[in-house]
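J.: Predicted model and sequence follow; I will ask about them next.
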Amino acid sequence: MTLSVELIVNGYVRLRDRGALEDLLPHRRELLRQLRSVTGIDPGPIAEQVTQEISVIEAGLATIAPE
């Protein structure tokens, strides 16, 4: 899904839609928090993917100046 997130972030960056990018972060951070609290399975690979997605979103935010 990281490619999908990259495409979404690139679209928001082109539109200069900082608010939309800021809205993505809490969702991904909450998902990561929930993954880390799971027991009985290894959430490592999925947690790594979500961490990468958070990095992509943060990089997109860094390219758009706050208003």
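T.: Looks like it arrived, so ask away.
J.: contacts, neighbours, all on C-alpha from now
T.: OK.
J.: The most centrally placed residue in the chain in helix, strand or coil?
T.: Centroid-nearest residue in the chain, with Cα atoms, centre = their mean: Ile54, separated by 3.2 Å. Three-state assignment for Ile54 (DSSP: H, G, I helix; E, B strand; the rest coil): helix.
J.: got another, please set it beside the one above:
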Amino acid sequence: MPYRVDGYVRLGDREALQTLRAHRAAMLDSAKAIPGMDTSRTIATLAEDIEIIDAGLARLSPQREQQEFAPAGLNPIREAGVGYASQSRTAVAPPNHR
């Protein structure tokens, strides 16, 4: 679950996280409603999943989304080259084949 949530956070996909959370919450409600069966491990796992998803949603605050997806020139992090190793490389034109 952490890798899946991290991927959605990196993509900035709030909708996918919200859908995933709603699905896990529905599963949690269903697990709690099963009579005569020990669903405590399932309930604990689903509750943990929801906590991980909530943490991912918190990482997608509106301010952070604007910073990560701002066009070049508007993002101080991107301008400083933090986390963007490819910015330090110069573009090289491919050889001209005839």
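T.: Received the coordinates, thanks. Bear in mind that the values here come from a model prediction, so they are computed numbers and not experimental data.
J.: Superposed, what's their TM-score?
T.: For these two chains in superposition, a TM-score of 0.87 is obtained (TM-score structural alignment, normalised by the length of the first structure); 63 aligned residues with a Cα RMSD of 1.2 Å.
J.: that older thread, what does the residue nearest to the centre of the first structure align to in the second structure?
T.: The alignment partner of Ile54 of the first structure in the second structure, by TM-score structural alignment, is Ile50.
J.: Not counting its neighbours along the chain, what's nearest its match?
T.: Arg21 (6.0 Å; Cα to Cα, 6 or more residues apart in numbering).
J.: Map the one you found across to the first structure for me.
T.: Aligned partner of Arg21 of the second structure by TM-score structural alignment: Leu25.
J.: Give me the neighbour count for that match.
T.: 17 (other Cα atoms under 10 Å).
J.: that older thread, just checking, the residue nearest to the centre of the first structure touches Arg29?
T.: Yes - with contact defined as Cα atoms under 8 Å, Ile54 of the first structure counts as touching Arg29 (7.4 Å).
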